[in-house]
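J.: no FASTA, just this:
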C-alpha cells in the first residue's frame, strides 16, 4: 500500500471555533455553526454542530452533531493551500490498490478512510476511478458500494481543494487533470 505520510491533518485540538471549516469523516466541507451542551438521555454532552459549507439541494437543513470528545476521530481541519497543491501533484504517482472480494475491499478502504489522511482518501478515489475506467471498457460498471464510495469521496476532495485553493468547485477537476497530465 502506498501512503505519502506527509499530509497529516489529525491536529484538531485548536480547531472548533464557530465559523471554522472542517472535514467530516464521511466527506465534505462543513462549517462549525455552534458548540453547545445537549442531553439525549445520557446526561449533558458537549457537541460541535456542523452545517455543510456547500449547500446540498437534497439536504438543505442537514446538521451533524459531533460529540466534542470524539472530534479527533470524526473531523479534521481543512488542508492548507500548500498541502492542497502537494496532494494534486502526488495524485499522478499514486498506485491504485484493488481487492477483488468486495468484503475485504470494504474493510481495507474503511481502514484508509478512518485514518483521516487525505493521501489515503486519494488512494481510494484513484483506485475506484481506475477500476471504473477498466469496467467501462467492457460495458460494465462499479457495484453500488464502490460507486457510492467514489462519488462521496470525490465530492469531498473537490470541496476541500476548492476551499484550500480558493477556487470555484467547478474548476477543481480541470486543475487536477491539467496538473497530472
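T.: Structure received. Since we're looking at a predicted model, the values are computed, not measured.
J.: alpha carbons only for contacts and neighbour counts from here, please
T.: OK.
J.: Show me the strands in this protein, by range?
T.: Applying DSSP state E to the chain gives strands spanning 21-24, 29-39, 44-52, 64-67, 75-77.
J.: Would you reformat the ones you listed as a markdown table and include distance to residue 131 and mean neighbour count?
T.: As requested, the strands of the chain are exported to a markdown table (distance: least, Cα to Cα, whole Å; neighbours: other Cα atoms under 10 Å):
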| stretch | distance to residue 131 | mean neighbour count |
| --- | --- | --- |
| strand 21-24 | 26 | 24 |
| strand 29-39 | 26 | 18 |
| strand 44-52 | 30 | 19 |
| strand 64-67 | 32 | 18 |
| strand 75-77 | 28 | 24 |
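J.: Residue 98: which of those strands is closest?
T.: Among the strands of the chain, strand 21-24 comes nearest to residue 98, with 24.8 Å by Cα to Cα.
J.: then this one, side by side with the first:
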C-alpha cells in the first residue's frame, strides 16, 4: 500500500503524488478506500482510484540508486525494432503500458537509433514512432527527475553526461 506523499507511476501516464487516502462510498454503496493522485508535472488532472484496483498499473518511482544503475546499463540494453509498421506500433504501445522503466529505456533507445539511421539517409520516423517516443521519454524523464531531484527537462543532458 502506498502512503501519502509517495510518488508513483500511474498507468503509464507519468508521475503522480499520493495526496490523500480516503474512504468513500462507491457506486454500489459500499465503503471503498481510494488514493487521490495529483500529477507531479504538467496537467492538473486529479485521479481517484481504488486502493485495491488490480486493473491499473501503479508502482513506486525508482530510487536514485536504481535510476543511476539503469543509466549505467543503458548501453547494454537491447533494441526491439520490428519492420512491420502496424506490428511495431502495437508492440511499442504494449511496451509503454508495462510501466517498466527498463522497457521504456529499450523503447527510447530503439526509436532513437532508428531515427539516427533515417536521418543519415534523409528520412524521418513515422508519426506513430515519434508519438510513442515522446510518451516514453515524458514518462521516463519524469520518473528520473523525481528520483534525481532535477527538473525533467534536464534529465536528457544528465544522462548524456553520465554515459559519455
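T.: All right, it came through fine. No experiment lies behind these values; they were computed from the predicted model shown.
J.: so what number do they get for TM-score?
T.: Once superposed, the chains reach a TM-score of 0.84 (TM-score structural alignment, normalised by the length of the second structure), with 162 aligned residues with a Cα RMSD of 2.2 Å.
J.: re earlier: would you reformat the strands of the first structure as JSON lines and include distance to residue 125 of the first structure?
T.: Compiled in JSON lines, those are given as follows (distance: least, Cα to Cα, whole Å):
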{"stretch": "strand 21-24", "distance to residue 125 of the first structure": "16"}
{"stretch": "strand 29-39", "distance to residue 125 of the first structure": "17"}
{"stretch": "strand 44-52", "distance to residue 125 of the first structure": "21"}
{"stretch": "strand 64-67", "distance to residue 125 of the first structure": "24"}
{"stretch": "strand 75-77", "distance to residue 125 of the first structure": "19"}
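J.: Identify the single longest helix in the first structure, thanks.
T.: Across the first structure, the longest stretch assigned as helix under DSSP state H is helix 144-165.
J.: which non-adjacent residue is nearest the most centrally placed residue in the second structure?
T.: Residue closest to the mean C-alpha point of the second structure, counted by Cα atoms, centre = their mean, is residue 139 at 3.0 Å. The shortest distance from residue 139 of the second structure to any non-neighbouring residue, by Cα to Cα, 6 or more residues apart in numbering, is to residue 14 (4.7 Å).
J.: what's the residue lying closest to residue 11 of the second structure once chain neighbours are set aside in contact with, if anything?
T.: Nearest in space to residue 11 of the second structure, with sequence neighbours left out and distances taken as Cα to Cα, 6+ apart, is residue 57 at 4.7 Å. Listed by Cα atoms under 8 Å, 6 or more residues apart in numbering, the contact set of residue 57 of the second structure reads 9-12, 98-99.
J.: 10 Å instead, please
T.: When contacts are counted by Cα atoms under 10 Å, 6 or more residues apart in numbering, residue 57 of the second structure touches 8-13, 97-100.
J.: Could you check which residue of the first structure pairs with it?
T.: Aligning on TM-score structural alignment places residue 57 of the second structure opposite residue 74 in the first structure.
J.: which ones among the contacts of residue 57 of the second structure are found in helices?
T.: 97-98.
J.: and of the contacts of residue 57 of the second structure, the nearest to residue 72 of the second structure?
T.: Using Cα to Cα, the contacts of residue 57 of the second structure come closest to residue 72 of the second structure at residue 100, 16.6 Å.
J.: residue contacts, the closest one?
T.: Going by Cα under 10 Å, 6+ apart, residue 100 of the second structure touches 9, 12, 57, 59, 140.
J.: Need the counterpart of it in the first structure.
T.: Under the alignment (TM-score structural alignment), residue 100 of the second structure pairs with residue 117 of the first structure.
J.: swap in residue 68 of the second structure?
T.: Aligned partner of residue 68 of the second structure by TM-score structural alignment: residue 85.
J.: try residue 10 of the second structure
T.: Checking TM-score structural alignment: residue 10 of the second structure goes with residue 24.
J.: What sits closest to that match if chain neighbours are left out?
T.: Excluding the flanking residues, the one nearest residue 24 of the first structure by Cα to Cα, 6+ apart is residue 75, at 4.5 Å.
J.: so the one you found touches residue 20, yeah?
T.: No - assessed by Cα atoms under 10 Å, residue 75 of the first structure is found out of contact with residue 20, at 11.5 Å.
J.: which residues are in contact with both of the two?
T.: 30, 50.
J.: quick one, what contacts the residue nearest to residue 139 of the second structure?
T.: Counting by Cα under 10 Å, 6+ apart, residue 14 of the second structure makes contact with 8, 39-42, 99, 135-143.
J.: All set, thanks.
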